[in-house]
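Asker: Sharing a sequence plus its predicted fold:
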Amino acid sequence: MTSSSDFQSRRQHTSRQFDEELAGIQGRLFNLGGLAEEQITQAMKSLTEGDTALAEQVIRDDYKVNSLEVAIDEECTRVLARRQPAASDLRMMMAVIKTITDLERIGDDAKRIARCTLHLATYYPRKQQLAAIDSFGVHVRELLKDALDAMARLDVEMAMRVKQNDRQIDLEYQDIMREQLATMTEDARQIPVALNLMWVARSLERIGDRACNICEYVIYYVLGKDIRHMTLEQAEQDLHVTLQRNPASDVQP
């Protein structure tokens, strides 16, 4: 994942201690992002390889994600209370708090995938079924990586590309759900397998949604624009106007 140098370079304060506190929070945020990515990778590996020991490890390691999320949240609370930041500093803190919440939930999604691996231990799916799920997982992980890179670089254009690419994720999800429903209709013996794979697909689709959430926080921090309840087309039009007025992609505090 991209380093936080771009993220940090945006900050300019008279207080060196405040700078150090912000840099520490940013660094831990990206550590949490890397940990969440690793949990997804290992969960999908456990599924495609039928590795129940790895699945159990993913479930056990969920506490690492939870603990780091709590630690970052507590540090953000202390900084907010001590420094009482305003304008872009406050937006940055809010973006971090919201992002770590989504990353913690991504860890939960990875744990759910690992649990599905355990449930499938006696109903191992066919290679064709796993191939579609595996490909979907690769695309979702790429989406999350791009979202975290957009956060690290404070890249509004990349953030919008992630939201655009999420439409393809949604289409893949729908295809997998239709395929599993057809499988259950054709062969009742495949129902346990199909149901678990549908839960895996649902978890992956939710990870894609959370990646989009992170991109919305990037846009909020950089431009001060809240696009959470806009359609993609509305958001693109609104940001186009904003960027024309602010070519440097920076709204003044």
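Answerer: Now that the structure is in, tell me what you want to look at. Residues are numbered from 1 along each chain as shown.
Asker: Could you use CA atoms for every contact and neighbour count after this?
Answerer: Fine.
Asker: Grab the most central residue of the protein for me.
Answerer: Ala211 (3.5 Å; C-alpha atoms, centre = their mean).
Asker: Grab the nearest non-local neighbour of that residue.
Answerer: Nearest residue to Ala211 in three dimensions, chain neighbours excluded: Leu144, at 5.1 Å (C-alpha to C-alpha, 6 or more residues apart in numbering).
Asker: Helices of the stretch 1-150 of the chain, start to end?
Answerer: 5-9, 16-49, 52-83, 87-119, 127-153 (DSSP state H, counting those that start in this stretch).
Asker: got it, and the stretch 151-253 of the chain?
Answerer: Using DSSP H, counting those that start in this stretch, the helices found in the stretch 151-253 of the chain span residues 156-186, 191-223, 232-245.
Asker: between the ones you listed, which one is nearest to Gly27?
Answerer: Closest to Gly27 of these, according to C-alpha to C-alpha: helix 191-223, at 15.9 Å.
Asker: Arg91 and Leu223 touch, don't they?
Answerer: No. Here Arg91 does not reach Leu223: they are 9.6 Å apart, not a contact under C-alpha atoms under 8 Å.
Asker: quick one, which of the helices of the stretch 151-253 of the chain is packed in tightest?
Answerer: helix 191-223 (a mean of 23; mean count of other C-alpha atoms under 10 Å).
Asker: elements contacting that one?
Answerer: With contacts taken as 3 or more C-alpha pairs under 8 Å, 6 or more residues apart in numbering; DSSP states H and E, helix 191-223 sits against helix 87-119, helix 127-153, helix 156-186.
Asker: take a look at this one as well, against the first:
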Amino acid sequence: MCSKKFHFLGAPILESNTPVFNHHISSQFNENLQDVNNKFMLMGGLVEQQVANAIHALLDTDLDMALKVQMEDDAVNQLEREIDEALTLILARRQPAASDLRMVIAMSKANTDLERIGDEAAKIARIAQNLCEEGESPRGYMETRHIGSQVRIMMREALDAFARLDAEQAVHVMRADADIDREYSSAMRTLMTYMIEDPRHISRVMNVMWVLRSLERIGDHARNISEQIIYMVKGMDVRHTSVDKVQEQVQGKIQDE
């Protein structure tokens, strides 16, 4: 029961007590599933750290950190390729069905979302690098600090939900994405007004807008991962479904079980 632990940024995440990786007659199949899951968790930790470091590099004008985030993108891309290859081999050799097939499909899609989160972190780091090299200060990036903090929490909870196979927490992450979308829209309206009123700061405001866009996209990818958790655990495709409806379906499924 909850014997295995995963770690993201030093915080322990307990695996669900559902025996996902030890219920097959073939021990090799179990090992294959566990290996790919371990790589996915490793990739999740790296990507979460990338996002945190990118925001730090921007707000603290830390050139070394900005360069480090961009270099780490290669490691994330390599893990994406390794996970894709491992999942393809599982499909070809094991021909999984039912919940095992859902797990492989969900992990494949979530793998793509993780890699794209890494890409967005690298974009933020490139903006931070440009600011550092041009001698610009991060003044006016209050919106980035606030939304960035929310996105980091959302990512951590999405990865935690994946490690625990927790559909209810996945719904919580989906709801958080809706909140971030509203704050993003509000911040963009404010920045547009500021840019119109004072054209001298157009360049700076545009940088803030690009950073906020990347953060909003990270939130979208975290939501996508949460949707895949629900599909993997409950067998429900909740894409393009309102959060309230998803919560109703998940809770109804839990009561049925």
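Answerer: Received, thanks. Please read these numbers as outputs of a predicted model, since none were measured by experiment.
Asker: one step back: and Arg228 of structure 1, which of the helices of the stretch 1-150 of structure 1 is closest to it?
Answerer: Among the helices of the stretch 1-150 of structure 1, helix 87-119 sits nearest to Arg228 of structure 1 (C-alpha to C-alpha), with 12.3 Å.
Asker: can you state the direction angle for that closest one and helix 127-153?
Answerer: When axes from the mean of the first three to the mean of the last three C-alpha atoms, to 10 degrees is applied, the directions of helix 87-119 of structure 1 and helix 127-153 differ by 160 degrees.
Asker: how much does helix 87-119 of structure 1 stray from structure 2?
Answerer: Aligned to structure 2 and superposed, helix 87-119 of structure 1 gives a mean residue distance of 0.7 Å (mean C-alpha distance after the TM-score superposition for structure 1).
Asker: Relative to structure 2, which residues correspond to that helix?
Answerer: Using TM-score structural alignment, the residues of structure 2 aligned to helix 87-119 of structure 1 are 98-130.
Asker: coming back round to it: of the helices of the stretch 151-253 of structure 1, which approaches Arg78 of structure 1 most closely?
Answerer: Of all those, helix 191-223 sits nearest to Arg78 of structure 1, with 19.9 Å by C-alpha to C-alpha.
Asker: In structure 2, point out the residues matching the closest one.
Answerer: So helix 191-223 of structure 1 sits over residues 202-234 in structure 2, by TM-score structural alignment.
Asker: how far is that stretch from where the chain is centred?
Answerer: 8 Å (C-alpha atoms, centre = their mean, to the nearest Å).
Asker: picking that back up, adding distance to Glu37 of structure 1, write the helices and strands packed on helix 191-223 of structure 1 out as TSV.
Answerer: Listed next are these as TSV, based on distance: least, C-alpha to C-alpha, whole Å:
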stretch	distance to Glu37 of structure 1
helix 87-119	8
helix 127-153	7
helix 156-186	16
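Asker: and Val200 of structure 1, which of those is closest to it?
Answerer: Of these, nearest to Val200 of structure 1 by C-alpha to C-alpha is helix 87-119, at 5.3 Å.
Asker: Look up how far Glu20 of structure 1 lies from the residue nearest to Ala211 of structure 1.
Answerer: Note on Leu144 of structure 1: its distance to Glu20 of structure 1, by C-alpha to C-alpha, to the nearest Å, is 27 Å.
Asker: Could you find the closest non-adjacent residue to His13 of structure 1?
Answerer: Spatially, and ignoring its direct neighbours in sequence, His13 of structure 1 is nearest to Asp19 (6.5 Å; C-alpha to C-alpha, 6+ apart).
Asker: tally of neighbours for the residue nearest to Ser214 of structure 2 when sequence neighbours are not counted?
Answerer: For Ser214 of structure 2, ignoring the flanking residues on the chain, the nearest one in space by C-alpha to C-alpha, 6+ apart is Glu120 at 5.3 Å. Glu120 of structure 2 has 23 neighbours, counted by other C-alpha atoms under 10 Å.
Asker: same check, this time on the one 3 residues further on
Answerer: Burial measure for Lys123 of structure 2: 19 neighbouring residues, criterion other C-alpha under 10 Å.
Asker: so it sits right up against Ser214, yeah?
Answerer: Yes. Using C-alpha under 8 Å, Lys123 of structure 2 is in contact with Ser214, at 7.4 Å.
Asker: Spit out the residues that contact the two alike.
Answerer: Counting by C-alpha atoms under 8 Å, 6 or more residues apart in numbering, Lys123 of structure 2 and Ser214 have no common neighbour.
Asker: Trace Asp160 of structure 2 over to structure 1, please.
Answerer: By TM-score structural alignment, Asp160 of structure 2 lines up with Asp149.
Asker: for Glu31 of structure 2, that is, sorry about that
Answerer: So, by TM-score structural alignment, Glu31 of structure 2 is matched to Glu20.
Asker: Quick one: residues contacting its match.
Answerer: With C-alpha under 8 Å, 6+ apart, Glu20 of structure 1 has no contacts at all.
Asker: any idea how far it is from Ala147 of structure 1?
Answerer: Distance from Glu20 of structure 1 to Ala147 of structure 1, by C-alpha to C-alpha: 24 Å.
Asker: Include distance to Arg82 of structure 1 when you put the helices of the stretch 151-253 of structure 1 into JSON lines, please.
Answerer: Listed next are the helices of the stretch 151-253 of structure 1 as JSON lines, based on distance: least, C-alpha to C-alpha, whole Å:
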{"stretch": "helix 156-186", "distance to Arg82 of structure 1": "30"}
{"stretch": "helix 191-223", "distance to Arg82 of structure 1": "21"}
{"stretch": "helix 232-245", "distance to Arg82 of structure 1": "32"}
